[in-house]
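Q: No letters, just coordinates:
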């Protein structure tokens, strides 16, 4: 008795898997993160790497390729993250160290250390007779005087710090239509680090204008707060409503911090200006 025919479904297309990182032989050119480098969560900053030639021969045409294996940290900017990036060095003498800069972005993640992986490829000048052509070697011989050496990937630990934490609370700001008023905002440092040189800038949209949209706050230790004030003038065409105010905070971490932090800017949207029609 013939067996019943079984219907077969056409296979569905599967997404391509991320390339697998395979540990290669060690090379004499190594890559490490320079001291006091970190990235704050939800920001991107420049991280300095140190490339060192630990070998006895001069290395030339050095290419350092970085790979971000997870979404916690990426290369480039937050707006255009990349999973890999390369840097080139012309040469390194024996025991010489050079630095390269890469932009590293950290997503919304917990503070900690997250990996980047670095591979290196470079040339060394040696007589062709000394070239290692045995099976499993990490060296090839393009001509009798050069060898191409590859190494890695090696793991680089990128320190990610907590995201900036501020509380912004409107404490006053009734602006009459076709009139002037003062808008006040209380800024509290809810984070765990002291921040300094805080400068605030506001942009309330087309119906409001200010001749001084910037205010200097100074330094806020954890838990400290400061109230800033902005003078606004409303348009005669404004209507009675509540408007959103975009506030930008630019600041640095405390100069005594062990890990320096590049000035950043964060945009908050506040609701607190009430335009009312004068009667």
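A: Perfect, thanks for sending it. Quantities reported herein were computed from a predicted structural model and do not represent experimental measurements.

Q: going forward, measure contacts between C-alpha atoms and count neighbours the same way
A: Fine.

Q: Name the surrounding residues that touch stretch 31-43.
A: The list of residues contacting stretch 31-43 from outside it, by C-alpha atoms under 8 Å, 6 or more residues apart in numbering, reads 45, 47-52, 78, 104-111, 118, 154, 156-164, 258-261, 264.

Q: and those, which are buried?
A: With burial judged by 16 or more other C-alpha atoms under 10 Å, the buried subset of these is 45, 47-49, 51-52, 78, 104-107, 109, 118, 154, 156, 158-164, 259, 261, 264.

Q: related to what we said a few turns ago, can you list which of the contacts of stretch 31-43 are found in helices?
A: The helices, defined by DSSP state H, take in nothing from those.

Q: Show me those that map onto strands.
A: Residues of the contacts of stretch 31-43 located in strands (DSSP state E): 45, 47-52, 104-106, 118, 154, 156-161, 264.

Q: Quick check: chain neighbours aside, which residue is closest to residue 27?
A: Among residues not flanking residue 27 along the chain, residue 151 sits closest, at 4.7 Å (C-alpha to C-alpha, 6 or more residues apart in numbering).

Q: Is there a neighbour count for the one you found? I'd like the number.
A: 21 (other C-alpha atoms under 10 Å).

Q: Which element, helix or strand, includes it?
A: For residue 151, the host element (DSSP states H and E) is strand 146-161.

Q: angle of that strand against strand 44-53?
A: On the basis of axes from the mean of the first three to the mean of the last three C-alpha atoms, to 10 degrees, strand 146-161 is oriented at 140 degrees to strand 44-53.

Q: ok, second structure coming up, stack it against the first:
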């Protein structure tokens, strides 16, 4: 207790004992609380929120003793409040007046205060003023001979100014500067973070770890966090850390937050971790492409083409672009599935063409073809674009070969040579053309196939096959199915739709055998000679 206050209280006590009447038998207990403040962990990190835990020690002071209950009364601080103030220290106190309540003798706490040291605070020791208010009983008067008589209390309200010592740490501390990004929505790129050691000590073996908090952002191998080794980091030095980042194709174009922490070893060899730093990056719009000016020559049972122009409709140049047929219609065959496009600046147009074989059993009508673009970004990352769908109509089947019989008459009970005229009525040269017949009763064949060879558009060639007619056949017109196979100009082997040739089956022609004719002549000669001799 301060000396002036103690003298004042003693004077009041002496004055009270001179009063007449009932006060002559009173006794008194005189004392007061004695408060002191402590913060065992008083280290402040500049630029961070620091929680300072304050303890209050009440040792109490007794000037005149008495019963224990009255001693507790005069040494207890009641309705106690603590108000931590910055004073002249480079700090901000975010906690207001703290109600500590009743504080008897002993140690109380902790009472937590949030203190932010300025980013540029100089390391060292600082004294923070603490305004303490409380109420206490400084005198208890009681009648020792009459315990039933109520004691009388003299209460005082006290405001004191105490001091709390804190220390601004000299460890490394870090801040985020520029954040650069070449990432586009739907692709992979690099995010580069510039950070500065704002402390006064060197950080060693430094690793900067960033964590993605948004599900649309991932690092390499679909990870949610990535590390960059920085090494030794001097005070005031700015370093750059690079991270490979993927942004989902359906992600919005907005700021995406990342959280960073710095792990390092200080000059004492102690491993430490910085506070969490928040940064963000904004991806560029998604790289897009379009297919325009499309034309085709697709039809059933033919090998045609799809052609058009691939346009870079995005905002970035791409390198080594390749247009890929990803999903042709079922049973359609793209003879080449990739078409090199080269480097494309924004707005560039490159023509392309794919050869597509349409199967014989396909139906005419619209079909959807899916494409995508494989390319390399400016950062050297391989990316595949979203799928580009186009719809094309497949035309009706068109015959490319015709067959007709040069002489369609065949005789019953005979082997017949059937001559056929094969004509290329298409618009491309056909190779390895082969013709074969598929006879059914009463027809058969021991040599049903013939090789035609190469036919240019409009060219015809005659070939022959053997056809046998059974002896029990009847004269009629009978159909015979023809099969033609060939290879088109793109090397695709095809089988033409079956063709039917009508054959005229006739009775065999009647002729006189030579032996019978000689016999008749001999009889006539012999008869004539006999008649001549008898004359």
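A: Good, I have the coordinates. All values derive from a computational prediction rather than experimental measurement.

Q: Could you tell me the TM-score of the two chains?
A: Overlay of the two chains. TM-score (TM-score structural alignment, normalised by the length of the first structure): 0.63; 226 aligned residues with a C-alpha RMSD of 3.7 Å.

Q: list the buried ones in the next helix or strand after the strand holding residue 151 of the first structure?
A: As assigned by DSSP H and E, the chain's next helix or strand after strand 146-161 of the first structure is strand 166-172. Buried residues in strand 166-172 of the first structure, defined by neighbour count with 16+ other C-alpha under 10 Å: 166, 168, 170, 172.

Q: a helix runs through residue 95 of the first structure, doesn't it?
A: No. Assessed with DSSP: H, G, I helix; E, B strand; the rest coil, residue 95 of the first structure is coil; it does not lie in a helix.

Q: Let me know the distance separating it from residue 89 of the first structure.
A: 15 Å (C-alpha to C-alpha, to the nearest Å).

Q: Whatever residue of the second structure lines up with residue 249 of the first structure: what's it in contact with?
A: Superposed on the second structure with TM-score structural alignment, residue 249 of the first structure falls opposite residue 373. By C-alpha under 8 Å, 6+ apart, residue 373 of the second structure lies in contact with 289, 321-324, 384-387.

Q: just residue 394 of the second structure next, same as before
A: With contact set as C-alpha under 8 Å, 6+ apart, residue 394 of the second structure has these partners: 298-300, 363-367.

Q: between those residues, which is closest to residue 117 of the second structure?
A: Closest approach to residue 117 of the second structure among those (C-alpha to C-alpha): residue 367, at 68.8 Å.

Q: sorry, back to before: show me which of the contacts of residue 394 of the second structure are buried.
A: Buried among the contacts of residue 394 of the second structure (16+ other C-alpha under 10 Å): 298-300, 363.

Q: Save those as a markdown table, and put in distance to residue 127 of the second structure and secondary structure too.
A: As requested, these are exported to a markdown table (distance: C-alpha to C-alpha, whole Å; DSSP: H, G, I helix; E, B strand; the rest coil):
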| residue | distance to residue 127 of the second structure | secondary structure |
| --- | --- | --- |
| 298 | 88 | coil |
| 299 | 91 | strand |
| 300 | 92 | coil |
| 363 | 90 | coil |
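
Q: First-to-last residue distance for stretch 25-42 of the first structure?
A: End to end - C-alpha to C-alpha - stretch 25-42 of the first structure spans 35 Å.

Q: Buried residues of it, list them for me.
A: Here stretch 25-42 of the first structure shows 26-33, 37-42 as buried, counting by 16+ other C-alpha under 10 Å.

Q: hmm, back to that, from the buried ones among the contacts of residue 394 of the second structure, pick the one nearest residue 314 of the second structure.
A: residue 298 (30.4 Å).

Q: Trace the closest one over to the first structure, please.
A: Alignment note (TM-score structural alignment): residue 298 of the second structure maps to residue 175 of the first structure.

Q: Output the residue interval of the first structure matched by the helix or strand residue 10 of the second structure falls within.
A: Here residue 10 of the second structure is covered by helix 3-17, with elements defined by DSSP H and E. The counterpart of helix 3-17 of the second structure in the first structure, using TM-score structural alignment, is absent.

Q: and the closest residue to residue 86 of the first structure other than its chain neighbours, what does it touch?
A: Distances taken as C-alpha to C-alpha, 6+ apart place residue 65 nearest to residue 86 of the first structure, at 4.2 Å, with adjacent residues excluded. By C-alpha under 8 Å, 6+ apart, residue 65 of the first structure lies in contact with 84-87, 118-120.

Q: and what of residue 210 of the second structure?
A: 225-227, 258-261.

Q: tell me the SS of the nearest residue to residue 250 of the second structure once chain neighbours are set aside?
A: If the residues on either side of it in the chain are set aside, residue 250 of the second structure comes closest to residue 186, at 6.9 Å by C-alpha to C-alpha, 6+ apart. Three-state assignment for residue 186 of the second structure (three-state DSSP): coil.

Q: counterpart of residue 186 of the second structure in the first structure?
A: With TM-score structural alignment as the criterion, residue 186 of the second structure matches residue 42.

Q: just checking, next helix/strand downstream of the helix or strand where residue 164 of the second structure lies?
A: Assigned by DSSP H and E, residue 164 of the second structure falls within strand 152-168. Where DSSP H and E defines the elements, the next helix or strand beyond strand 152-168 of the second structure is strand 174-181.

Q: Distance from that next one to the middle of the chain?
A: Chain-centre distance of strand 174-181 of the second structure: 24 Å, with C-alpha atoms, centre = their mean, to the nearest Å.

Q: quick one: contacts for residue 416 of the second structure?
A: Shown in contact with residue 416 of the second structure (C-alpha under 8 Å, 6+ apart): 410, 466-469.
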